[in-house]
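Engineer: Provide a 3D model corresponding to the input given below.
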Amino acid sequence: LSGGEAQRVKLTKYLGRNHLNDQILVLDEPSTGLHPQDLAGLLVVLDRLVRHGATIVIVEHNTDFIRAADWIIDLGPEAGPRGGRLLYEGPPEGLLAVPDSRTGQALKEEANLKPRQPSPTPDFEAPAIIAIRNARANNLKGVDVDIPKGKLTVVTGVSGSGKSSLVGDVLQTEARRRYLESLSMYERQGLSEGAQAPVDSITGLGVTLTVAPQLAHLWSQIPQFTRRNSVGAISEIDFHLSVLLAALGKRTCLDCGTEMMRGNEWACPNCASKAALAQPRHFSSAHWSSSCKKCNGLGALQIPQPEKLIIHPDKPLCAGAMYSPGYWPQSYLCKDQPIIAEIGKQYGFDPQKTPWNEMTEQAQKAFLFGDGREYTWTYISKGGRSKGKENQSTWIWHGFYGEGWLYSGDIHGTYTRQVVCSDCGGAGLRPEYLAVKLEGGNIFELSELPLNQLETRLRALALPLSTPSFVETSLEVIQRRLRFLRQVGIGYLHLNRPTGTLSAGEAQRIQLASLLGSRLTALTILVDEPSRGMHPSELAALRQALLELRDEGNTVIMVEHDPMLIRAADHIIDVGPGAGAAGGAIVAQGSPAEIIKQDTPTGRGLREEYLRFSQGRRQPKGWMVIRGARANNLRGENVQFPLGTLTGVCGVSGSGKSTLLMDTLGRALVKKMHSTSFSHEPFQPGEHDGIDNAPQRAFLVDQTRSGIHSPAKYLDLEKPLLKIYADSDDAQALGLTEKSLSQRCSTCRGQGTIRLEMGFLPDEWSTCETCRGTGYYQEAWEVRIEGVALPEINALTIDQVYQLFQKEENLASRLEVLQQVGLGYLVWKQLAYTLSGGEVQRLKIAKELIKKAKNKTLYILDEPTVGLHLADVARLVEVLNRLVQAGHTVLAVEHHRHLLAACDWIVELGPGGGPEGGRVIAAGTPEQVAQMDTPTAPYLRELLEHKR
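Structural biologist: All right, here's what the predicted structure looks like:
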């Protein structure tokens, strides 16, 4: 109850009493929260109490109460020290004559009030543009740009030109900041706001939604991509399907199996049993009232498998008994948080010396399944403000298999075995909700159907004439989203597919589907390269979906390189002209017809000027064979790949390309190191019979930034540079060595910046004044070569450093490789998070070229053209050809027709996705595949004929 409600409830106990002469009732502002119409009723009640003898004292400001009073006591004249005097006591009429009374003045003014003349409402015009002023994120050079609202705008440019900085680091960062500012302090205290967008102003942005290609397989890092979440939940199809089941579903009786009759409740005509009607929420396993009681809605149980954990029972727990491929569990439980040592003290074993099979059964059970005891131990903090300090920690030990991390993290069965829940059969729901069916299937059975089959099933659904409009709307939304998902090539998915297993492209298309049919308008929708992972045959549906979002009154801004989507735009913003320091400017704006005439990389790309194909295809130097690959939808065929060539593996979405090349071949040949025992993807390669004639070495070239700090550090360029400076005359005269020159600034610990925590506001970062933002010790500034000090190298580009040291063979030869792969514009100490995906990939290839590996290597690339402009694709082809010319083999999963046309050999999987794919439907040179009847052939044929 509110305070006013509580007061009025208390008054009711005095009503009906006839003798209240000895009662004094004190009320504190009883008019609070009351509409003027309700005041009259309250005054009538108070008058009745007075007539029965009660004395009522009210603290009040409401003038209606003051006029109705029998006696007024007015205090004032002001508040605080200037108040506290008795100005008047008596009937209300006398108060008007008191000159110092603010209450009397208010009563006079209210008596003289007259109705105001209505003033015209000013016309409000929504801004027609999103105006960005002085944007300077990363390499942006203080750009001013106007983006039309209600249009489809494409931001494009070569890799590293600054287009993602404009959309992501400026627009998206500012939109996030504005959203967080709308939250209360309490809600914001657990959120990291990050730095403010480096821009002077953005007007007209509006409510903003970002559809980005999240790394969905990193499910533990993204809230919506979790083990409990599914395709149906993210696309919101689950919700609308639940509405259909609740309104139109038919239920069988759990007691006798007879179909029940729907009324105000379910009633069985055979055994007369009854049951409540299900609500839409009851068809979600995430809801407590409907989730299976045995598995808590997960649909599966993790059964402990101690034999997977204790792989060497003849060794001590902390000396090799446990399977620990990474940091966890051995390093964590034995060193960083040494709880096993405390358990050993309790049960009389030494985890460093006592073999597992010599521990008592009681000790083994305590470690595996817990004993409920509270253990306290000391440890040395590795980070934060207490780094290096001794701390204490206390746990109630529930055992290795009793802790929560195992059941939420071990999804690939590193230490457990997953079994389907026997109570719900994997559905995660209680029997009474699984008994409700629509078109012959319950919610679980419908959600297990491939999306294209579910679309067909629901198309046959006949709605009764009495169907409520909201049910019709739900059916319409489902059909619209299913149609889009089928058209963009992921009709092979099902609604129960965990989002943690999706590729980045699949996750992005599902996010887009959730917007279709939502009827949201006036949004600003930011989309980062929606064409990633899509076959050319699927792009038309994506283009139509983006245009539908625009036609519903939204502003769509996307970073994109695909010519088909660029031509569909209303407005194009071309960022460039080059990459890195050579980019960061707006080189062209306008319609596609205007941009195609411009002498810019995008204009030349739209005119197909980047088509460069080799005159003759290279001949294979042998054949590698993957025998009997059967993972996911692969059909167990033997697949041949030519060695010593550039080979493209293509096919529609879900045809099995990544399963064959990355999950089977890649995992079999490239042993991946994991930092923890719980991998985000399986350790083992996909099921296959064997791989014949594989090269001695294999290397995965992806676009992840893991292990990259800066170009100089990644390519090990700092050591030869330090040696050059240490051997210089200045260093010799000052007695400085490589070690002393490499010392880091003690003020900022080599970071170059100092963070100032601002509480609820975003943290402020300032440049370290001691080292001038370089992170180097002061002595390093005193050594100069060609007038350039060692710390000043950090801000120079690779090209500039090459000009300084081109006579130093050890360093110059490495820098030349970077220039040859088109990365000479990168800054020496450019941080990895500012690098584009294409730059990261070329950086990894440059490292391989610098190594000059003697062993013939197989390079495996997964969609290397993602994030690349047509000009970058041409450069990438040149780099890949260099690897092949050096005697290596390159295999690439790819959709980009320009790269496929430049390959020596193409292997196409299909013909469809999911169950309809998994077969080799074409293999040959681009010219041979172009003449076949496959999904890729017409796009290759068009390109090759255009080149002629």
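
Engineer: from here on, contacts and neighbour counts on C-alpha atoms
Structural biologist: Fine.

Engineer: so which residues of the stretch 551-700 of the chain form strands?
Structural biologist: Using DSSP state E, counting those that start in this stretch, the strands of the stretch 551-700 of the chain run over 555-559, 571-576, 585-590, 623-627, 639-642, 646-650, 690-692, 697-701.

Engineer: one more to put side by side:
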Amino acid sequence: MSIIRVHGAKQNNLKNVSVDIPKHQITVFTGRSGSGKSSLVFSTIAAESERLLNETYSTYIQHQLAQFSKPNVDLIEHLPVAMIINQKRLGGNSRSTVGTISDIYASVRLLWSRIGEPFVGYSDIFSFNNPKGMCPECSGLGYVENIDLDELLDYDKSLNEDAIQFPSFRPDSWRGKRYLYSGLFDNDKKLKDYTEDEFNTLLYTKPTKLKNPPENWPKTAKFEGLIHRFRRSFLLNDNFEKNRFKDAIDRVVTSKKCPTCLGKRLNPDVLQCKINDLDIADFTNLSIDEALHFIKQINSPKAKVIIEPLQQQLSSLSYIGLNYLTLSRETTTLSGGESQRIKLIRHLNSALSDLVYIIDEPSIGLHPDDIQRINEIIQSLKDKGNTVLVVEHDPDVISIADYIIDLGPLAGKNGGEITFTGNYESLLKSSTHTGIALRKQHQLKSDPRTSHDFINLEHIDRNNLKDVSVKMPKQAMTVVTGVAGSGKSSLIHAGLKQVPNTIFIDQKPVHASSRSNLLTYLNIFDDVRTYFSEITHLKKAMFSYNSEGACPECHGKGIIKTELAFMPDFTQTCDLCHGKRYKPEVLEAKIEGYNIADILALTVDEAISFFQEKKNIAQHLEALKSTGLNYMTLGQTLDTLSGGEIQRVKLSKYLTQTVHQHTFVFDEPTTGLHEDDIPILLNCFESLIYNNNTVVIIEHNLTMMTHADWIIDIGPFAGEKGGKLLYQGAPHGLLTINDSVTARHLQRYIDN
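Structural biologist: Below is the predicted model:
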């Protein structure tokens, strides 16, 4: 069959959606944020494809794979195997680089082992993750970390008085008790009074079985010096705790370039081996474009079979707009958009066809000039006989669709329906929010704000920026533009970090778990619980699913997970609380017919109506609504929010109180926003400026540029070909700059 047929999709806010999706075509899913696009494409179609594919493997293999529960859909017919290219950051750890994650470093190692001189060994010796090749001092990390004892210890205190200044080593914690219960120390003795032997025992003892341990010492435990335990727990491994205690680790640990390998990660013998005067680390520190130039200069018939595919891989990275990256760049530092593009090029040369590629907002983090290349790649995936499904807001990506499915009409409970299916020309004529937004004519701001008072950033040297100076008008909106990697973020972050009263509102996830929700982040869950306690006369702690009110069966999680040997984990909704997380008696306590779980299920809009008399709660909810997040439910956990949604939640915190004389910096605030929702965000910025604040926006979105009072354009291109100030001033002046690719696309946008 030449269609994928979805029957009765009810996942999240989808209202029994049935739709036919053409195969071997590009279908773009549009609609406002929260309309149900991701629920249909990712939570239903992609999840079902992965679940059915996993079921074909043995139970042992299934246990090793990510688990997908059956989505809430009646049936999906003619569903191909899905390849999902999402915005999830590549992550990894300090040992994972652009070179290793893309498999390019394997070819580079082979090349140096084949023609590098002098010969030092085969390709595995060039791996900084191999004990034979890694630098012995830093174990292949390129940097060494030292623990600052003056930060870790308070010498004026005893172990009983919290002498170890780190959250998980407090006297009442299990790690702290490993010292208090050891019987090796006088727990009331100040550290400054310790003998040298006592101090060495506390800090440097290797894991040892205690000879005569006290009664309260765990039977199988070994005593381990504080330095060894700290290094093992927080420095040698990338784990959940390392993220959880990041601020405390940053205070205690100092990091510097390894003095032995100078950051090159490999041992001195391996670094002797060179091609055209470069060792392998010198090569991986080149930008992709520079690396490509270097490879083209190598003339070796013996290595031709390695060089040609390597050249092709590097060309793909450059073509997709990542020419400014280096192969040595750690994957943990890549943005969601950069991660997605690396995933995308993995599929460019794949021989597989008849797959369904599912791509999540490929325009994110991309300048309009780079979006044209992404469009070509999407087209090439289709030309190889695949079906491509794209969730997208960007007009330039929507325009290449063979077929468009629009969801809405609004968001959350007011969305979840198919409002349009058809081609691009028909969408433009439709009465949907997407059609209306795409038809809209755009002009540059006719009367931009002028100011005699400027923020001056002078002589900025950072990454590819060389002595760049710019100025930004106070109490106005400055938009900073330029292709990805041109130096926009480097300029603003390096320059404004020194300026007092600067607030950076980015898209980085807040440290959150499945137990933290919108209300906890906004610090109003406490007010909600107090209100319920006052009216119902139950203890306040009963209205917390992390405390006394938790359902005894699922401990406040709402689900029961059963681990089965050699079988996937089995997750089911808790039978006692039916997923509501609370004890039965808490669910019986109601205000105006609503229990606490009903409140958490309300959207922001509904909750504003419910709490209209409780100004301290309603004020925060109104601020959320003003950023366009009115469709979210109060109990939505923070770990399910997109980058754009997180940024708007952070912004809402500053809209509940009047802040004056501050500079607000936003990094691509239109991420994940429908064109029709951009005016909502602009109103927030206007409100900040009205209160005498300055707004600086790093942005690729052309609509946002048309509302600027002042534009700073960095370029002309990325990496070494960027980093120059092309223009600063009123928006109209940018259009006269011939070197600016931003100007070219902005002119096209206002001419349409």
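
Engineer: TM between them?
Structural biologist: The TM-score (TM-score structural alignment, normalised by the length of the second structure) is 0.85; 732 aligned residues with a CA RMSD of 3.8 Å.

Engineer: returning to that earlier point: can I get the strands of the stretch 551-700 of the first structure in CSV including distance to residue 216 of the first structure?
Structural biologist: Listed next are those as CSV, based on distance: least, CA to CA, whole Å:
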stretch, distance to residue 216 of the first structure
strand 555-559, 19
strand 571-576, 29
strand 585-590, 32
strand 623-627, 28
strand 639-642, 29
strand 646-650, 22
strand 690-692, 30
strand 697-701, 19
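
Engineer: make TSV out of those strands and add mean neighbour count and distance to residue 532 of the first structure.
Structural biologist: Shown next, in TSV, are those (neighbours: other CA atoms under 10 Å; distance: least, CA to CA, whole Å):
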stretch	mean neighbour count	distance to residue 532 of the first structure
strand 555-559	27	11
strand 571-576	26	19
strand 585-590	19	24
strand 623-627	17	27
strand 639-642	20	25
strand 646-650	28	13
strand 690-692	15	30
strand 697-701	18	17
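
Engineer: could you say which one of those strands comes nearest to residue 159 of the first structure?
Structural biologist: strand 571-576 (9.2 Å; CA to CA).

Engineer: can you tell me what part of the second structure the closest one aligns to?
Structural biologist: Per the alignment by TM-score structural alignment, strand 571-576 of the first structure matches residues 403-408 in the second structure.

Engineer: average offset of that stretch relative to the first structure?
Structural biologist: Following the fit onto the first structure, the mean deviation recorded for stretch 403-408 of the second structure is 2.0 Å by mean CA distance after the TM-score superposition for the first structure.

Engineer: how near is residue 620 of the second structure to residue 657 of the second structure?
Structural biologist: Residue 620 of the second structure sits at a distance of 9 Å from residue 657 of the second structure (criterion: CA to CA, to the nearest Å).

Engineer: for the two, indicate the residue with more neighbours.
Structural biologist: residue 620 (23 against 11; other CA atoms under 10 Å).

Engineer: list the contacts of whichever residue in the first structure pairs up with residue 10 of the second structure.
Structural biologist: Following TM-score structural alignment, the counterpart assigned to residue 10 of the second structure within the first structure is residue 136. The contact partners of residue 136 of the first structure, by CA atoms under 8 Å, 6 or more residues apart in numbering, come to 142, 143, 198, 199.

Engineer: about what we covered before: of all the strands of the stretch 551-700 of the first structure, which one is nearest residue 905 of the first structure?
Structural biologist: The nearest among those, by CA to CA, is strand 646-650 at 4.8 Å.

Engineer: what range does the closest one cover in the second structure?
Structural biologist: The alignment places strand 646-650 of the first structure over residues 477-481 of the second structure (TM-score structural alignment).

Engineer: next, the mean deviation of the matching stretch compared to the first structure.
Structural biologist: Once the two models are superposed, stretch 477-481 of the second structure sits on average 1.9 Å from its counterpart in the first structure (mean CA distance after the TM-score superposition for the first structure).

Engineer: which residues does that stretch contact?
Structural biologist: So stretch 477-481 of the second structure is contacted by 472, 488, 685, 689, 694-700, 704-705, 708-714, 742 (CA under 8 Å, 6+ apart).

Engineer: among those residues, name the buried ones.
Structural biologist: 472, 488, 685, 689, 694-700, 704-705, 708-714, 742 (16 or more other CA atoms under 10 Å).

Engineer: now, these that are in strands?
Structural biologist: The strands, defined by DSSP state E, take in 472, 694, 695, 696, 697, 698, 710, 711, 712, 713, 714 from these.

Engineer: what range in the second structure matches stretch 586-597 of the first structure?
Structural biologist: For stretch 586-597 of the first structure, the aligned range in the second structure is residues 418-429, judged by TM-score structural alignment.
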